[in-house]
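Q: Sequence plus the predicted model coming up.
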Amino acid sequence: MSTVTAGPVTGRIHSWDLSTGVDGPGTRFVLFVNGCPLRCLYCANPDTWHMRDGRQVTVDEVMAEIDKYRPFISAAGGGVTITGGEPLLQPAFTGAVLRRCKGAGLHTAIDTSGLLGARATDDLLADTDLVLLDIKSFDVTTYRKLTGGSLTPTLNFATRLDRLRTRIWIRYVLVPGWTDDPESVDGLASFLGGLGSVERVDILPFHKLGAAKYDALGLPFPLRDTPVPDAALVNRVRGQFHEHGLTVH
């Protein structure tokens, strides 16, 4: 009888980069994977939507690149963040990278919408020190119109992370006319205030820095005419989260 030997774990990625302060604590090696089930109207990375457009790499190749920066990111109190795209669209690859990073003593994080949270095994989450959880809206109808997806899986994932005591940083993109409704913001803040694992909420003002990517891809940018939020709106929303005892950035 012949024995089939499994090949190396591979994934489809867009790129990697270094960042400070926005993708987790310290200086991070940020791995952008390809493929996302959502189509958020404000998405800044439409070039990561399709897995087919990504470059196939092995986990060993990724780790070899991380090793080049490992002394620097360790000294800077950083680690590795897997983002995208959607990391949980490729759970085997994402899990393997996280496991290798943990084995190398590196802090680990994933940036996810939570839509595919059911694909994250307990083992994968055990290798994840921090989840950057993007909650797009707390209103079910707005969420569907804004992303094309369902809100419920994300809320279920947040509750599961809290049960597992996995550290959570919430990312909330503030889009005038879409995610600034006071009642919806207050509802989300109340929900998050009941989760002990939520360490902070990052309010991310809507921007149009990705518009050029849409032009290059021949795609319409749906929110091209939407204004960016002014300081008064940002402060109001920050205050609403703060009122529920949350640390806001």
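A: Done, it's in. Numbers count the residues shown, from 1 in each chain.
Q: CA atoms for contacts and neighbours, from now on please.
A: Fine.
Q: which element follows the lengthiest helix in the chain toward the C-terminus?
A: Assignment by DSSP state H gives helix 59-75 as the longest helix of the chain. Under the assignment DSSP states H and E, the closest C-terminal helix or strand after helix 59-75 is strand 79-83.
Q: Could you list every helix and strand in contact with that following strand?
A: strand 27-33, strand 107-112 (3 or more CA pairs under 8 Å, 6 or more residues apart in numbering; DSSP states H and E).
Q: Kindly reformat those as JSON lines and extend each row with distance to residue 154.
A: Compiled in JSON lines, the helices and strands packed on strand 79-83 are given as follows (distance: least, CA to CA, whole Å):
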{"stretch": "strand 27-33", "distance to residue 154": "20"}
{"stretch": "strand 107-112", "distance to residue 154": "9"}
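Q: could I get the ones you listed as CSV with mean neighbour count?
A: Output for these, formatted as CSV (neighbours: other CA atoms under 10 Å):
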stretch, mean neighbour count
strand 27-33, 25
strand 107-112, 25
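Q: adding another structure so you can compare the two:
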Amino acid sequence: MSTVARGRIHSWDISTGVDGPGTRFVLFVSGCPLRCLYCANPDTWHMRDGKETTADEVMAEIEKYRAFITTAGGGVTITGGEPLLQPAFTGAILRRCKEAGLHTALDTSGFLGARVTDEFLSHTDLVLLDIKSFDTTTYRRLTGRALAPTLAFATRLDRLGVRMWIRYVLVPGWTDEMKSVEGLARFVEDLSSVDRVDVLPFHKLGAAKYEALRLPFPLHDTPAPTHDSVERVRQRFRAHGLRAY
């Protein structure tokens, strides 16, 4: 992978707690093949809307915050959009971060997991794997894509020993059906490299972005899940011996 790999990014930010361990430099890349009905970042869907940059330029920006993020026990997380839509660019940054001694995390739907090599994954300390639903019909309705590639990627990560945090967004009327949750819990409990499951309550914080882009927000009338419903799903994962938050 060349150090002059080029790609398109939306933005970057400093985050604590939700994008991997410690304080993170979070890079948002542009482009995504999914169209999740609850997506909070529709402004990252198209690569053409991103800013063209190089791995060198990104690393120079990361270096400014190196002391801060390492002192805080963090690292670098690449998210999006979908980072695996730009595998050479994403892979170059992950490799250079690893060479610099920085903890690396990749936030992905896993749909494009077959695009990346085992070498690419050897530079990835943690994968934040978003599994939107365990029901194949619901998954396709929710994302516009198939579930199978994501499950295959999870199995591959487990075989390679790449650590995972599973992320599951709880959307009332969509992903709160307990039979589906149970199926996912049974699948995940067989993956030895999963460290935790994050049950994330659906929210509408991205609604203003849809308005600015003159796009309808598909789940505008969907309420946020109750605290009890979120805890009920977490308990279902915990019943399978998983750490759920």
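A: Nice, thanks for sending it over. Because the structure is predicted, anything quoted here is derived from the model rather than measured.
Q: check contacts around the alignment partner in structure 1 of residue 60 of structure 2.
A: Under the alignment (TM-score structural alignment), residue 60 of structure 2 maps onto residue 64 of structure 1. Neighbouring residues of residue 64 of structure 1 by CA atoms under 8 Å, 6 or more residues apart in numbering: there are none.
Q: circling back: the helices and strands packed on strand 79-83 of structure 1: which one's closest to residue 181 of structure 1?
A: Smallest distance to residue 181 of structure 1 across these (CA to CA): 23.2 Å, for strand 107-112.
Q: once aligned to structure 2, how far is that closest one on average?
A: Taken against structure 2, strand 107-112 of structure 1 registers an average deviation of 0.3 Å after superposition, with mean CA distance after the TM-score superposition for structure 1.
Q: next SSE after that strand?
A: helix 122-126.
Q: which helices and strands does that following helix pack with?
A: helix 91-103.
Q: Can you mark which positions in the helix it packs on are buried?
A: Buried positions in helix 91-103 of structure 1, judged by neighbour count with 16 or more other CA atoms under 10 Å: 91-99, 101-102.
Q: before we move on, what about stretch 222-231 of structure 1?
A: Buried residues in stretch 222-231 of structure 1 (16+ other CA under 10 Å): 223, 229.
Q: which other residues reach it?
A: Applying CA under 8 Å, 6+ apart, the contact partners of stretch 222-231 of structure 1 are 41-42, 174-176, 205-208, 211.
Q: go with 7 Å
A: Stretch 222-231 of structure 1 is contacted by residues 41-42, 175-176, 205-207 when judged by CA atoms under 7 Å, 6 or more residues apart in numbering.
Q: what about the residue nearest to the spatial centre of structure 2, distance to residue 65 of structure 2?
A: The centre of structure 2 sits closest to residue 107, judged by CA atoms, centre = their mean, with a distance of 2.8 Å. According to CA to CA, to the nearest Å, residue 107 of structure 2 and residue 65 of structure 2 sit 20 Å apart.
Q: swap in residue 165 of structure 2?
A: For residue 165 of structure 2 relative to residue 65 of structure 2 (CA to CA), the value is 24 Å.
Q: Compare neighbour counts for these two and give me the winner.
A: residue 165 (21 against 14; other CA atoms under 10 Å).
Q: so where do the helices sit in structure 1?
A: Going by DSSP H, structure 1 shows helices at 59-75, 91-103, 122-126, 140-147, 152-163, 182-193, 211-217, 231-243.
Q: mean distance, the top strand by length along structure 1 to its aligned residues in structure 2?
A: The longest strand of structure 1 (DSSP state E) is strand 10-20. Aligned to structure 2 and superposed, strand 10-20 of structure 1 gives a mean residue distance of 0.3 Å (mean CA distance after the TM-score superposition for structure 1).
Q: Give me the contacts around that strand.
A: 26-34, 48, 51, 54-59, 90, 93.
Q: Residue 82 of structure 1 matches what in structure 2?
A: By TM-score structural alignment, residue 82 of structure 1 lines up with residue 78.
Q: whoops, residue 116 of structure 1 was the one
A: For residue 116 of structure 1, the residue aligned by TM-score structural alignment is residue 112.
Q: Any idea how many residues pack against its match?
A: Neighbours around residue 112 of structure 2, by other CA under 10 Å: 19.
Q: Equivalent analysis for residue 139 of structure 1, please.
A: 17.
Q: Residue 228 of structure 1 versus whatever residue of structure 1 lines up with residue 128 of structure 2, what's the distance?
A: In structure 1, the residue matched to residue 128 of structure 2 (TM-score structural alignment) is residue 132. Separation of residue 132 of structure 1 from residue 228 of structure 1 (CA to CA): 23 Å.
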